[in-house]
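*Asks:* Below are the sequence and a predicted model for it; my questions follow.
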Amino acid sequence: METKGTLKVVILEDNPQDAELEIHELKRAGFSVDPLIVESEADYVAALKPEVDLILADFRLPRFDGMSALRLLKDRGLDIPFILVSGAIGEEQAVAAMLQGAFAYVMKSRLVSLGSMISRALGEAALRRERNSAQEAVKKSERRYRRLFESSQDGILILDAASGEILDANSSLLALLGYEPGEILGKKPWELDAFKGWEAAKADLQDLKRLAPVRRDDLPLTAKNGRRIDVEFVGGACTADGAGVVQCSIRDITERKRLQAQFLQAQKMESIGILAGGIAHDFNNILMTIMGNCSFLQEGLTQTDPRRADVAEIAAAAARAAALTRQLLIFSRKELVQPVVLDLNELIRNLQKMLRRLISEDIKLESSLCPEPAVIRADPGQMEQVIMNLCVNAREAMPKGGRLILKTEIWKGGADCLPRRRPCAAPDCVRLEVADTGCGMPAEVLAHLFEPFFTTRPPGKGTGLGLSTVYGIVSQAGGDVAARSAVGQGTTFTICLPMAEAAPPRLEARSQVAGSARGRETILIVEDDEAILRLNERILRERGYRVLSACGGEEALAFLKEAGSRVHLLLTDVVMPGIGGGELARRAVRLRPDLKVAFITGYIDDRELDSLKVLKGDILQKPIPPEVLAQRVREILDRS
């Protein structure tokens, strides 16, 4: 006889003989039986465990019954075949038992059919378990897919391949576009404003139907609030629940594009800066030659000579050109920062004529300057740049005209100079306000105003560096800057700078003593531009100095080794072929620790500037007028 496996059977029976008959029939049917015979409800409940294969229950017991046993089984959610075994059961009772989940019932007088009945019950139970297991696997897969679908940082869009209707969209896509599910589900992408930038949507869908994947590296979408979003789009066809669908992955690349644009802009600005610095260097050498020789010509002409006016025009043109190269150096960040004590009021007064040319005629320029000197310590050129940048910003905000107001005041108590900003380091501050009556700005623009490359102008219309440059210059001077604005109510920039203790020097003081800047010391001039070399030689020789000249670092070192003890000052260019000015100075000081050094240069980068400062040499910027060069040389030599 074929053995069909060991059955764990719970037999609910109060008659031991009937229980033995049931076990006998199971064995006769080929089952190996592991029986547990129970009579009471408590024992029955204790026996209900998932590992039980079969329950045989008498319909009537003295204090319990088969129907109650069936309900207890179902209440516990166990899927165990349940067969009623009874000496007498009515048809209605049998039907009721079957409806409540009993597999079958058998009369005790017909136990011969019990084996085949159990085989069917076990077979159906096995099929149910397989089906339930498969369904649970499907549910797990669906839950896993839904978790992946919803947790994806990329937007996911599911389309019906036949109609193009949107079947599903994950939360990332809905958040990106700002829509609720009901606003897009059941619609076609080309029917929605969000996808109006996807002009080839219908054509792409046809390609996807042919199982051709679609990729768009830069697809513009539109959020519900009108904001443009640049996305990377990848679509592919697949089958889901037997139906053809298109799964689209949508990745937001707006920030990536912004950073790429910033990087490209920075590269462009760096390239332009290098070009501008190189041009300024060459121009400064030419201008220094022109300005120096103009000075020589003027010295050789009498006050009544008509040619004196011609020379003055040449000198004035050279000075204007020098101002242009200075702007190039500011742009390329290679200008030497030379902070001095200055009166901000005086600087603004001197700048007003240029500002009126800078702004349009329909903008009224007004100034309200405090009566006392607004004394600060800053680089005059950079402070001019700050004011001009703010005025240009105001001009752009007033295309139809308006008012531009410059106001200064002395602020006693730096802590409150700029509310909600870090306090000014000095006890007293100079406050500058630049206000316009233009279009104003919303709060979200104000929040990013001083960030590099941030601009509200169309691409190509602005670098986004103007206000960040203002912030950098003001911070370098120990101050701070803030802006307040509202749409339609204009904009006010407030700059707070520490007030300097000393009064600004009178401009004519240096010129009064410039003529006496003479001496008899020995100066070694190192310059690779022959015209500049000859010019500086003449300037200093005519003032009594003994001058040695070298066209490069190697020649200068040879001079120092041969006659080093007689040289009082090394005056060297910085940018030269071979040994540059910085390296020359290092070697020269090793040879002569007491040697004084001055650098004269057309431009210099920040790293080289820091390196030169370590050498404690003075730095003079080309083009430098002859009398100024002579005066600076005298100052350096007289310094202990």
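*Replies:* Done, it's in. Residues are numbered from 1 along each chain as shown.
*Asks:* From now on I want contacts and neighbour counts done on CA atoms only, so please keep to that.
*Replies:* Will do.
*Asks:* for the helix or strand R357 falls within, packing partners?
*Replies:* Per DSSP states H and E: R357 is located in helix 344-358. With contacts taken as 3 or more Cα pairs under 8 Å, 6 or more residues apart in numbering; DSSP states H and E, helix 344-358 sits against helix 380-397.
*Asks:* quick revisit: how far out from the middle of the chain is the helix holding R357?
*Replies:* Computed by Cα atoms, centre = their mean, to the nearest Å, the separation of helix 344-358 from the middle of its chain amounts to 37 Å.
*Asks:* Just want the angle from it to helix 380-397.
*Replies:* Interaxial angle, helix 344-358 versus helix 380-397 (axes from the mean of the first three to the mean of the last three Cα atoms, to 10 degrees): 40 degrees.
*Asks:* Run through who's touching helix 344-358.
*Replies:* Residues outside helix 344-358 that contact it (Cα atoms under 8 Å, 6 or more residues apart in numbering) are 365, 369-370, 373-376, 380, 384, 388, 391-392, 408.
*Asks:* at 6 Å what do you get?
*Replies:* With Cα atoms under 6 Å, 6 or more residues apart in numbering as the test, helix 344-358 has contacts from A374.
*Asks:* List the buried residues in it.
*Replies:* Across helix 344-358, burial judged by 16 or more other Cα atoms under 10 Å covers 344-345, 347-348, 352, 355.
*Asks:* Out of those residues, which is nearest to K209?
*Replies:* Nearest to K209 among the buried residues of helix 344-358 is L355, at 64.0 Å by Cα to Cα.
*Asks:* Presented hereafter is structure B, for comparison with structure A:
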Amino acid sequence: MIASIKQMTQSIRFEGGDLDKSLPYALQTDAIATLAGGIAHQFNNALVAIVGSIDLLQLDLSGNPEVDKYAKNMLSAVKRMTRITDQLLAYARRGNYQPVLVSLNDIVEMIHPEIAREMSVDIHLEKDLAKDLPQILADPAQLQMVVSALVENAKEAMEGPGYIRIATREDFLGAMPHIPGQSVGRCACIQVSDTGKGMSEEVKGRIFEPFFTTKLIGRGLSMAAVYGIVKNHDGSIIVDSTPGMGTTVRIYLPAAKAEIQQ
């Protein structure tokens, strides 16, 4: 099933020669997202059956250390697959969203200890959080996934010592015709910058595609999930990158309306 997403992505990009020029990127990603969402639901149904069977196996053969060992391995694999389905659903802009009034600063503070623990000793993690940031209506768990994925992507771009910086600020976006579906108006912005190797224009244009990676082994879905989560929150993503100079990813999320914040 995962191969189907890869094949569909390749078909959209390469068949017909000039299809990319005639078919807006948003329509391409929507088509892939529909497939991804359907696959994720099928995965979830299968995983529920697997977990139930493992539980019954442990009950019927309780006290057997070999069964417990193998059951633990199977449950660990199920956990990994559950994370993949969560990412697929995020990319497809589905799943269980629980929006609440929250500040991006709180999101950063919640995820920062986990990020810091996993940071290499030669990479310096900085944060610069603006005061009086407008609240947004968002799912905290989903936004933590976004920040974690952006930092992980920044880490993979590092080729030695350097820094990764997480910053927040208030901003106001006017309409930009070349960015379809862009947030307009008062926004809260979070940006993740790194001093890594940067990206070419070709790579920059593909980083939110499912399973696209510049490495032989990559996560494949984390940045696609970022795209889906941000779009599901009516947000916008802007990527600035120069080869050899690093990358900055900015995410703009609309400020909650005044009557909601009161």
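*Replies:* Okay, I see it. Here the structure is a predicted model, which means the values were calculated and not measured.
*Asks:* hang on, the earlier thing: by how much does the helix holding R357 of structure 1 deviate from structure 2 on average?
*Replies:* When structure 2 is overlaid, helix 344-358 of structure 1 sits 1.0 Å from its aligned residues on average, using mean Cα distance after the TM-score superposition for structure 1.
*Asks:* For the helix or strand following that helix, which outside residues touch it?
*Replies:* Once the chain leaves helix 344-358 of structure 1, the next helix or strand it forms, by DSSP H and E, is strand 363-368. With Cα under 6 Å, 6+ apart as the test, strand 363-368 of structure 1 has contacts from 401-407.
*Asks:* What residues in structure 2 pair up with strand 363-368 of structure 1?
*Replies:* Counting by TM-score structural alignment, strand 363-368 of structure 1 falls onto residues 123-128 of structure 2.
*Asks:* repeat for stretch 298-308 of structure 1
*Replies:* Under TM-score structural alignment, there's no match for stretch 298-308 of structure 1.
*Asks:* rewinding a little: just give me the mean distance for the match of strand 363-368 of structure 1 relative to structure 1.
*Replies:* Mean for stretch 123-128 of structure 2 is 0.8 Å (mean Cα distance after the TM-score superposition for structure 1).
*Asks:* Give me the residue at the spatial middle of structure 1.
*Replies:* L259 (6.4 Å; Cα atoms, centre = their mean).
*Asks:* Now check structure 2 for the residue matching that residue.
*Replies:* That one, L259 of structure 1, aligns with nothing by TM-score structural alignment.
*Asks:* again with A486 of structure 1
*Replies:* Counting by TM-score structural alignment, A486 of structure 1 corresponds to T242 in structure 2.
*Asks:* residues touching the closest residue to that match other than its chain neighbours, list them.
*Replies:* Nearest non-adjacent residue to T242 of structure 2, counting by Cα to Cα, 6 or more residues apart in numbering: G198, 5.1 Å away. G198 of structure 2 sits next to 241-247 when contact means Cα under 6 Å, 6+ apart.
*Asks:* Which strands or helices does the longest strand seen in structure 1 pack on?
*Replies:* For structure 1, the strand with the greatest residue count under DSSP state E is strand 228-240. Secondary-structure packing of strand 228-240 of structure 1 (3 or more Cα pairs under 6 Å, 6 or more residues apart in numbering; DSSP states H and E): strand 214-222, strand 243-252.
*Asks:* tell me the most buried of those?
*Replies:* Of all those, strand 243-252 has the most neighbours on average by mean count of other Cα atoms under 10 Å, namely a mean of 20.
*Asks:* Structure 2: helices as residue ranges?
*Replies:* Using DSSP state H, the helices found in structure 2 span residues 2-14, 19-22, 25-60, 65-91, 104-117, 140-157, 201-204, 222-232, 258-261.
*Asks:* on that earlier part again, now, which of the buried residues of helix 344-358 of structure 1 sits nearest I166 of structure 1?
*Replies:* L355 (58.2 Å).
*Asks:* Only the buried subset of the contacts of G198 of structure 2, as a ChimeraX command please.
*Replies:* Restricted to buried positions by 16+ other Cα under 10 Å, the ChimeraX selection for the contacts of G198 of structure 2 reads:
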select :241,246,247
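*Asks:* Out of the contacts of G198 of structure 2, list just those in strands.
*Replies:* 241-242, 246-247.
*Asks:* will you turn those residues into TSV that also has distance to T29 of structure 2?
*Replies:* What follows is those, written out as TSV (distance: Cα to Cα, whole Å):
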residue	distance to T29 of structure 2
S241	22
T242	25
G246	26
T247	23
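*Asks:* coming back round to it: can you put the contacts of G198 of structure 2 in TSV and add distance to D86 of structure 2?
*Replies:* Rendered in TSV, the data for the contacts of G198 of structure 2 read as follows (distance: Cα to Cα, whole Å):
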residue	distance to D86 of structure 2
S241	28
T242	31
P243	32
G244	33
M245	33
G246	29
T247	26
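*Asks:* tell me which of the contacts of G198 of structure 2 are still there in structure 1?
*Replies:* Contacts conserved in structure 1 for the contacts of G198 of structure 2, using both residues aligned by TM-score structural alignment, their matches' Cα atoms under 6 Å: 241-247.
*Asks:* which among those residues gets closest to A77 of structure 2?
*Replies:* Nearest member of the kept ones among the contacts of G198 of structure 2 to A77 of structure 2, counting by Cα to Cα, is T247, at 33.2 Å.
*Asks:* How about the closest one: what's its closest non-neighbour residue?
*Replies:* Closest to T247 of structure 2 by Cα to Cα, 6+ apart is S241, at 4.3 Å.
*Asks:* what sits against the one you found?
*Replies:* Shown in contact with S241 of structure 2 (Cα under 6 Å, 6+ apart): 198-199, 247.
*Asks:* Generate JSON lines for those, with distance to F211 of structure 2 as supplementary columns.
*Replies:* Converted to JSON lines, these look like this (distance: Cα to Cα, whole Å):
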{"residue": "G198", "distance to F211 of structure 2": "19"}
{"residue": "M199", "distance to F211 of structure 2": "17"}
{"residue": "T247", "distance to F211 of structure 2": "20"}
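*Asks:* Looking at the residues you listed, which one is closest to P99 of structure 2?
*Replies:* Within those, proximity to P99 of structure 2 (Cα to Cα) peaks at T247, which comes in at 29.2 Å.
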